[in-house]
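Chemist: sequence and computational prediction follow.
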Amino acid sequence: MSTDPGTVLDAIRDGIMRGEFVPDQRLVEADLSERFSASRSSVRSALLQLANEGLVERVQNRGARVRAVSLAEAIEISEVRMVVEGLCAAKAAERVGPAEARELRELGERMSEAVASGDVLGYSAANQALHRRIRELSGQSTAGGVLERLRAQLVRHQFRLAMQRGRPAVSLGEHLAIIDAICAGDPEAAERAARRHLLGVIEALRARQE
């Protein structure tokens, strides 16, 4: 067994986020140990950490399973994201330079091209890259860590939203507004744009409840 605990943790987390492990699926230590060439103790430690992150739940006498996030909980998580994403966008606007602005605009162009060509997966990847880059640019490492954990819990709902007809086009306009405000160095406008985008996500999730 050669895989270190951190690598096992990342591998299982990535599997959950990519949908290789689906909600309510049992995560059997022996199977994961064999799959990732890792010790049972490394797998057990990884599952405990993922439980702390909200991605896994441990059921008494039944081991661990991928935690299913309800639509109502997804809305609550998005409401928290709205506040924290707004903070990160504002801080990014305070710290942005010419090179960073070019990078953000290039991501915006990638998203626009993906929407124009109907490339939903390409749009989703560029979307994630943009949010990640804004978090990095903000310099808010604590907020960034919170958002990473929240995003991981929402991955299934985000994918379903991305697949809704017309949703990427709506989302694109919201993201381009965030980029414009950050590149203009306007923290208040950046925060408003980020919160407006997450409000759109929340409204789309609520529409699925009806």
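Modeler: Yes, it's here. Residues are numbered from 1 along each chain as shown.
Chemist: C-alpha only now, for contacts and for neighbours.
Modeler: Fine.
Chemist: flag every buried residue along stretch 187-206.
Modeler: 187-202, 205 (16 or more other C-alpha atoms under 10 Å).
Chemist: typo on my end, it should be stretch 80-95
Modeler: For stretch 80-95, the buried set under the neighbour-count rule, 16+ other C-alpha under 10 Å, comprises 81-82, 84-95.
Chemist: so which of those comes closest to residue 52?
Modeler: Closest approach between those and residue 52, by C-alpha to C-alpha: residue 81, at 18.2 Å.
Chemist: A further structure is provided below for comparison with the first:
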Amino acid sequence: MSKEARPGSGEQAKQYALEHLRQAILRGEMAPAQRLVENELAEQYGVTRASIRAALLDLASEGLVERIRNRGSRVRVVTVEEAVEITECRMALEGLCAAQAAVRATDEQLDELAELGRAMAKAVANGDPVCYSDLNHQLHTHIREFSGQQTAVGLLERLNAQLVRHRFQLALRPGRPQQSLNEHLAVIEAIRARDPQAAESAVRAHLRSVIDALRED
């Protein structure tokens, strides 16, 4: 979008700034602890400082930004221990979603999961951890959507947004994608077998493995 086409003020401008800031943080373009200077961001996105300030308040409520008294805002730093706690919460919610997906997913959706599993295996075989990390994220997103559990989906979106940096670090760790692949294939197999208990157990086993990996940092 050109600068001329950008909304300068009002709710539309806040939403524009909010989406672009959120994506910049999620993609790692803004580093943890990086200061977020309202004047600079307003100029960069072609909106008012008030729009930037409102967007930063929303991002703070999502856990992506922290506001420091008398010092403005910065990208929130998520410690390893916080990441472990978030993953423990994910364990309960993602286990629920996997169990529900095993019951509710259509045959076509089950085929989509199988295709994702094949793509993940190919990414690991090709030694492409960035592609694998993206497919990993897609798999979890599909399972949540197929579950039909909208409350859990909303909660998980907020929790997962805070883990982006840790997720990429794990994906790049030697040997981690190979281990993670087997765990994800077990989840897919259980859901495709329409076995909710096995699906929940497989997700919990995978996330316990994630917690162990986080604690190795």
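Modeler: It's in. This structure is a prediction, so every number in the text was calculated from the model and none was measured.
Chemist: about what we covered before: same list (the buried residues of stretch 80-95 of the first structure) but as a markdown table, adding secondary structure and distance to residue 5 of the first structure.
Modeler: Output for the buried residues of stretch 80-95 of the first structure, formatted as a markdown table (DSSP: H, G, I helix; E, B strand; the rest coil; distance: C-alpha to C-alpha, whole Å):
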| residue | secondary structure | distance to residue 5 of the first structure |
| --- | --- | --- |
| 81 | helix | 29 |
| 82 | helix | 33 |
| 84 | helix | 30 |
| 85 | helix | 30 |
| 86 | helix | 34 |
| 87 | helix | 33 |
| 88 | helix | 31 |
| 89 | helix | 33 |
| 90 | helix | 36 |
| 91 | helix | 34 |
| 92 | helix | 33 |
| 93 | helix | 37 |
| 94 | helix | 38 |
| 95 | helix | 35 |
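Chemist: just send those back as CSV, with distance to residue 114 of the first structure too.
Modeler: Listed next are the buried residues of stretch 80-95 of the first structure as CSV, based on distance: C-alpha to C-alpha, whole Å:
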residue, distance to residue 114 of the first structure
81, 25
82, 24
84, 27
85, 23
86, 25
87, 27
88, 25
89, 23
90, 26
91, 28
92, 25
93, 25
94, 29
95, 28
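Chemist: where does the spatially most central residue of the first structure land in three-state SS?
Modeler: For the first structure, residue 151 is the residue whose C-alpha lies nearest the centre (C-alpha atoms, centre = their mean; 3.0 Å). Secondary structure, DSSP: H, G, I helix; E, B strand; the rest coil: residue 151 of the first structure is helix.
Chemist: after superposition, how close is the helix or strand containing residue 189 of the second structure to the first structure?
Modeler: Secondary structure assignment for residue 189 of the second structure, by DSSP states H and E: helix 176-192. For helix 176-192 of the second structure, the mean deviation from the first structure after alignment is 0.5 Å (mean C-alpha distance after the TM-score superposition for the first structure).
Chemist: which residue numbers in the first structure does stretch 195-214 of the second structure align to?
Modeler: Under TM-score structural alignment, stretch 195-214 of the second structure corresponds to residues 186-205 of the first structure.
Chemist: what are the contacting residues of that stretch?
Modeler: Residues outside stretch 186-205 of the first structure that contact it (C-alpha atoms under 8 Å, 6 or more residues apart in numbering): 71, 74-75, 78-79, 81-83, 85-94, 161, 171, 174-175, 177-182.
Chemist: go again with 6 Å.
Modeler: When contacts are defined by C-alpha atoms under 6 Å, 6 or more residues apart in numbering, stretch 186-205 of the first structure is touched by residues 75, 82, 86, 89-90, 93, 174, 178, 181-182.
Chemist: re the thing from before, list the contacts of the helix holding residue 189 of the second structure.
Modeler: For helix 176-192 of the second structure, contacts defined as C-alpha under 6 Å, 6+ apart pick out 102, 110, 171, 198-199, 202, 206.
Chemist: I'd like the next helix or strand past that helix.
Modeler: Criterion used, DSSP H and E; the element after helix 176-192 of the second structure is helix 196-215.
Chemist: superposed on the first structure, where does that next one end up, distance-wise?
Modeler: Following superposition, helix 196-215 of the second structure is found to deviate from the first structure by 0.6 Å on average (mean C-alpha distance after the TM-score superposition for the first structure).
Chemist: hmm, back to that, return the residue of the second structure aligned against the residue nearest to the centre of the first structure.
Modeler: Counting by TM-score structural alignment, residue 151 of the first structure corresponds to residue 160 in the second structure.
Chemist: strands along the second structure, start to end?
Modeler: For the second structure, the strands defined by DSSP state E cover 35-36, 65-68, 72-75.
Chemist: nearest to residue 146 of the second structure, out of the ones you listed?
Modeler: When the strands of the second structure are compared (using C-alpha to C-alpha), the closest one is strand 65-68, at 29.9 Å.
Chemist: sorry, back to before: how much space separates the residue nearest to the centre of the first structure from residue 113 of the first structure?
Modeler: Per C-alpha to C-alpha, to the nearest Å, residue 151 of the first structure is found 24 Å from residue 113 of the first structure.
Chemist: what of residue 94 of the first structure?
Modeler: 28 Å.
Chemist: for residue 154 of the first structure, same thing?
Modeler: Residue 154 of the first structure is 25 Å from residue 113 of the first structure, by C-alpha to C-alpha.
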